[in-house]
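Novice: Below: sequence and its predicted model.
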Amino acid sequence: MAVSVPRHEFLRDDLPGRDPVLSEGVVWALEDLREAPEAIADAMSDALLLAQERSVPDPAAAWLETWEAWVVAMQCGSAMFAAAATTDDSVACLIHHEMRTLLASGPRSWAHAGTWINVFYLAVICGDKARLDALCEIPPSLLEASGAEFDPYLRPWMETLRSYWLTRPDLGDQLLQAAEGLAPEAAPIAGPEMTTKILWPGVDLFHRFATADHDQFSRSLANALTLHKQYWTADEDRARDARGLVPIGPLAMVCLAQDAGFPIDVESEYLPKHLVKRTWVGESTT
């Protein structure tokens, strides 16, 4: 029997419709790529925010426009790392149906491990294996050169995802290190609330997926969505923040499980149905 986890009420009514496909912020950022390399990071975050905001009028992700926003967020994130890693003067990347030229950026503050993980999640959600392959070729030294500081769990969690995709033998060791690094006292930057309610559930879900524990995966998923809801309704500011509408980490884990044939026994608007069911995957070039 399916378990239902209702999504929290979103305390805003200034939500985007289907038109225009991209927000002004995304369009402006894409137009600035040649002059301002950092605009690619803005384009990614704005496109992801648009995708999450559209989940209110389109909770199942049935609109093509909703799918386009998810894809553009992934494409921008992928392009960010392509520009950072290229040894040429520039790199051509497909973003919103156009090949766009990005100047080589080298290590930058926005090309760090945290962003890498989010782009990995987006590529899983969009079912783009080629972008996952390319992302896993990014050398960790490039990410470390960003200068960004994170809690100790983040590096082994990134390597866990990389090891899974590349079928490396160190998957279990990396996952164990990531889990140990998410003890509340071990993650002072994130803090105990975010660690317990947002970060740990994604690692736990991956563990259940990697060990093919179907029953526990469903229980962990229901728990992850419940904790996510608690976090994003803790105060009015969070309840008005569209980033809480779709948890991309748990959603990516569900997409992995769906692709592997897991029974998904949890229903929730936190998990847009057509993203989970892979309805849009393969419908167009991403």
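Specialist: Perfect, I can see it now. Being a predicted model, the structure only gives us computed values, none of them experimental.
Novice: can we go C-alpha only for contacts and neighbour counts from here?
Specialist: Fine.
Novice: Isn't Gly202 up against Leu251?
Specialist: No: judged on CA atoms under 8 Å, Gly202 makes no contact with Leu251 at a distance of 9.1 Å.
Novice: other SSEs contacting the helix or strand encompassing His274?
Specialist: In this structure, His274 sits in helix 273-276 according to DSSP states H and E. Judged by 3 or more CA pairs under 8 Å, 6 or more residues apart in numbering; DSSP states H and E, the packing partners of helix 273-276 are helix 248-259.
Novice: Off-centre distance for the helix or strand following the helix it packs on?
Specialist: Sequence-wise, the next helix or strand downstream of helix 248-259 (DSSP H and E) is strand 266-267. Distance of strand 266-267 from its chain centroid, counting by CA atoms, centre = their mean, to the nearest Å, is 20 Å.
Novice: Comparison target, given below:
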Amino acid sequence: MIPRHPFPTGNAEAGLAFLEESAQAWLGRLEGRSTALGEALSSTFIVAQARCLMDPRGAIYPTWDAWVTAMQVGSAVFAAATTTETHVRCRIAHEDRTLEATGPQPYVTPASWLTAFYLAAVCRERDRITALCRVPLSLLRENGAVSQEFEYAWIDALQTYWLGGPDLGQKLVAAIDGTDPETASDPETVGKLFYPPMEMLHRIIRGDHAGFTRALTAALQWHQEYWTQEGRSELIPGLVALAPLAMTCFAHDAGIPIEVESDYVPAVLVTRNWCGEFPT
């Protein structure tokens, strides 16, 4: 068991209510202004993570509902960015919504793609994962934001893994090589948050059960170390290790035993108990 770092819970209910109100406000703007998708993704994902503060196993329906909503928004970001039509129909928070095409936007980045992919993986949304894996890397370079090359290499590897494309090994090695602390602009973040899921995927591909357990353990320990640093320990994104959670879901579905328990990877999300509960 790798425990989650201490996190204050005194105002959890009031804080969650505020976050949910903010998220609902952004969702309400989407049909009138689809470029609000960036803020909608940030706010709904924060709610999904915050739900796990008091429900660390992801065992209750409102937690699953929040994760599905964030997943739907993440996928909608890229559906709106890639559509060749003037509008695209997306289901978000139990409603079918008509969104305007957006094309490249400042929030259409490698980081938002990875968030959308990981959320879709956790929710086992195969069609949405496939759609995300068909997003061209060139689109992610059109927003003008500065991203590191290893992020594009990692996305390329994930797309190749899911679609069964060629040269997966070479692409994964390229992504891992890009996290070298000697060349990374932020070695701590890259080493503790970006590299671990790459090693986890490597073990999944090899069918290495023991190696996966070691990689998952290391990923959670590094996540814990990163988020217990001063100035980070009370930030909501530290509550769940999203990338390791997504890789753990892939491993579970591939028949690899999950032998490490931690509130950083909510157990009920891993075992997909809520999948199919309602139309998504």
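Specialist: Now that the structure is in, tell me what you want to look at. Bear in mind the structure is a predicted one, so any value in this text is a computation, not a measurement.
Novice: So after superposing, what's the score?
Specialist: Once superposed, the chains reach a TM-score of 0.96 (TM-score structural alignment, normalised by the length of the second structure), with 280 aligned residues with a CA RMSD of 1.7 Å.
Novice: whereabouts in the second structure does the helix holding His274 of the first structure align?
Specialist: Mapping helix 273-276 of the first structure onto the second structure (TM-score structural alignment) gives residues 267-270.
Novice: Residues in contact with the matching stretch: which ones?
Specialist: Arg57, Gly58, Ala59, Trp64, Val122, Cys123, Leu245, Thr248, Cys249, His252, Glu261, Trp274 (CA atoms under 8 Å, 6 or more residues apart in numbering).
Novice: what's the mean distance for it versus the first structure?
Specialist: Compared with the first structure after the fit, stretch 267-270 of the second structure shows a mean deviation of 0.7 Å (mean CA distance after the TM-score superposition for the first structure).
Novice: buried set for that stretch?
Specialist: Ala267, Leu269, Val270 (16 or more other CA atoms under 10 Å).
Novice: ditto for stretch 279-286 of the first structure
Specialist: Trp280, Val281, Thr286.
Novice: Ile198 of the first structure against Leu227, yeah?
Specialist: Yes: assessed by CA under 8 Å, Ile198 of the first structure is found in contact with Leu227 at 7.2 Å.
Novice: out of these two, which sits in the busier spot?
Specialist: When neighbours are counted by other CA atoms under 10 Å, Ile198 of the first structure and Leu227 differ, and Ile198 comes out ahead with 23 against 18.
Novice: Report the contact partners of the counterpart of that one in the second structure.
Specialist: With the correspondence set by TM-score structural alignment, Ile198 of the first structure lines up against Leu193 in the second structure. When contacts are counted by CA under 8 Å, 6+ apart, Leu193 of the second structure touches Ala219, Trp222, His223.
Novice: Give the aligned equivalent of the first one in the first structure.
Specialist: With TM-score structural alignment as the criterion, Ala219 of the second structure lines up with Ala224 in the first structure.
Novice: Now name the helix or strand holding its match.
Specialist: Residue-wise, Ala224 of the first structure maps onto helix 214-232 under DSSP H and E.
Novice: Following element in sequence after that helix, please.
Specialist: helix 236-239.
Novice: which strands and helices sit next to that next one?
Specialist: For helix 236-239 of the first structure, where contacts count as 3+ CA pairs under 8 Å, 6+ apart, the packed elements are helix 214-232.
Novice: Does anything pack onto the helix it packs on? Which helices or strands?
Specialist: Looks like helix 214-232 of the first structure contacts helix 200-210, helix 236-239, helix 248-259, strand 266-267 (3+ CA pairs under 8 Å, 6+ apart).
Novice: Could I get those in a markdown table, plus columns for mean neighbour count?
Specialist: Output for these, formatted as a markdown table (neighbours: other CA atoms under 10 Å):
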| stretch | mean neighbour count |
| --- | --- |
| helix 200-210 | 21 |
| helix 236-239 | 14 |
| helix 248-259 | 22 |
| strand 266-267 | 18 |
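Novice: tell me the average deviation of the biggest helix by length in the second structure from the first structure after fitting.
Specialist: As assigned by DSSP state H, the longest helix anywhere in the second structure is helix 61-82. Superposing on the first structure places helix 61-82 of the second structure at an average distance of 0.6 Å from its equivalents, by mean CA distance after the TM-score superposition for the first structure.
Novice: for the residue mapped onto Thr233 of the first structure from the second structure, what are its contacts?
Specialist: Counting by TM-score structural alignment, Thr233 of the first structure corresponds to Thr228 in the second structure. Residues near Thr228 of the second structure by CA under 8 Å, 6+ apart: His5.
Novice: tell me which residues in stretch 177-186 of the first structure are buried?
Specialist: Buried, per 16+ other CA under 10 Å, within stretch 177-186 of the first structure: Gln177, Ala178, Ala179, Gly181, Leu182, Pro184, Ala186.
Novice: any idea how far the match of Ala219 of the second structure lies from Leu251 of the first structure?
Specialist: 10 Å (CA to CA, to the nearest Å).
Novice: measure His94 of the second structure to Met54 of the second structure for me?
Specialist: With CA to CA as the criterion, His94 of the second structure and Met54 of the second structure are 24 Å apart.
Novice: so which strand or helix has Thr183 of the second structure?
Specialist: Using DSSP H and E, no helix or strand contains Thr183 of the second structure.
Novice: List the contacts of it.
Specialist: Per CA under 8 Å, 6+ apart, neighbours of Thr183 of the second structure: none.
Novice: cool, and Val246 of the first structure?
Specialist: Per CA under 8 Å, 6+ apart, neighbours of Val246 of the first structure: Gln52, Ser55, Tyr270, Leu271, Pro272.
Novice: So which of those is the closest to Gly77 of the first structure?
Specialist: Gln52 (16.0 Å; CA to CA).
Novice: picking that back up, in the contacts of Val246 of the first structure, find the pair that's most separated.
Specialist: Pairwise over the contacts of Val246 of the first structure, using CA to CA, the maximum falls at Gln52 and Leu271, 10.8 Å.
Novice: Quick one: end-to-end distance for stretch 153-173 of the second structure.
Specialist: Span of stretch 153-173 of the second structure from end to end, CA to CA: 9 Å.
Novice: which parts of it are buried?
Specialist: 153-161, 168, 171-173.
Novice: do stretch 182-194 of the second structure as well
Specialist: Result for stretch 182-194 of the second structure [16+ other CA under 10 Å]: buried residues Ala184, Thr189, Val190, Gly191, Lys192, Leu193, Phe194.
Novice: Check stretch 61-78 of the second structure too.
Specialist: 63-78.
Novice: Give me the residues contacting stretch 83-92 of the second structure.
Specialist: 69, 72-73, 76, 79-80, 96-101, 103, 280.
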